[in-house]
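Peer 1: The following block contains a protein sequence and its predicted model.
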Amino acid sequence: MKVTVTVTDCPAQDARTVLEVLAKGFPSSDRGPGDLPQDTPGAGPTVWTSVFDVPDDAHTDGAAGPSSLSGSVTVTLQGAPEGVELARNALAAGFSLVDEGDASGDQEREVRLRLAGRDG
């Protein structure tokens, strides 16, 4: 199952941290290990996006320990309902998480989350 992850409202280092937590449990289908979010010049907001392959039998228990962020981060997960839930659980293992919205369609689910660091 493919899950598209969008990270906004944060500096590049926080986007890296979020994507690295997901990469511990799921392979990215569009980024290699060295392809990390970078700061971009300009006045507009920056959005980082990656697509992860979430297997049906994925287990996220303990995939990530507590992680630090410089502030709160907005993350949107979109894809098959089961894959979105597994990705959400992986993020919940590493961050303090607040659900900010959820939309479900016929074969797809979109979840908007607000993450904060949860230091060990």
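Peer 2: Noted; the coordinates are in hand.
Peer 1: use CA for all of it now, contacts and neighbours both
Peer 2: Noted.
Peer 1: Find the helix or strand that Leu22 is a member of.
Peer 2: Element membership for Leu22, per DSSP states H and E: helix 12-25.
Peer 1: another structure for you, compare them:
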Amino acid sequence: MSDTQLTVTLSGGGLDDARAIVRALEDVFGAPDGRPADERATVRTATFDSPPSPQAAPSPARAALSAPVTVTVQGTPQAVEAASTTLSHAFSTRDEGAAAGDQERERQLLLVP
């Protein structure tokens, strides 16, 4: 695995939905390599190079989405767990499955409006 702590892949929803999801993760991981910007994209990605901040707590406020968004988070076990917890606090989520390797994990969530 590279030095990247977390890769987030988003499909479904619009640009504003993708930006809201990335903003929710910024409180825990800091700024990503770039924010979603292409209105026409069907799949968007963001990578966070910083490990999850141990003192950052997920915001209790829930965000609204315009459409369902499938989110895949991939990275270190700690990063995937922190991202999953953060997203479940910020959005209505359904766990769609997980996979684990030696040093990397992946989890897929469905975020619903």
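Peer 2: Perfect, thanks for sending it. In this text the structure is predicted, and so the values were computed from the model without any measurement.
Peer 1: Just give the TM-score of the two.
Peer 2: The TM-score (TM-score structural alignment, normalised by the length of the second structure) is 0.85; 110 aligned residues with a CA RMSD of 1.9 Å.
Peer 1: Report the buried residues of the helix holding Leu22 of the first structure.
Peer 2: Neighbour-count burial for helix 12-25 of the first structure flags Ala12, Asp14, Ala15, Arg16, Thr17, Val18, Leu19, Glu20, Val21, Leu22, Ala23, Gly25 (criterion: 16 or more other CA atoms under 10 Å).
Peer 1: Please list all residues in contact with the counterpart of the third one in the second structure.
Peer 2: This means Ala15 of the first structure. Here Ala15 of the first structure is matched to Ala18 in the second structure, going by TM-score structural alignment. By CA atoms under 8 Å, 6 or more residues apart in numbering, the contact list for Ala18 of the second structure reads Leu10, Pro36, Arg44.
Peer 1: just the buried residues of helix 12-25 of the first structure now: which is nearest Ser96 of the first structure?
Peer 2: Val18 (11.8 Å; CA to CA).
Peer 1: still on that earlier bit, quick one: average offset of the helix holding Leu22 of the first structure versus the second structure, please.
Peer 2: On superposition with the second structure, the mean distance recorded for helix 12-25 of the first structure (mean CA distance after the TM-score superposition for the first structure) is 1.1 Å.
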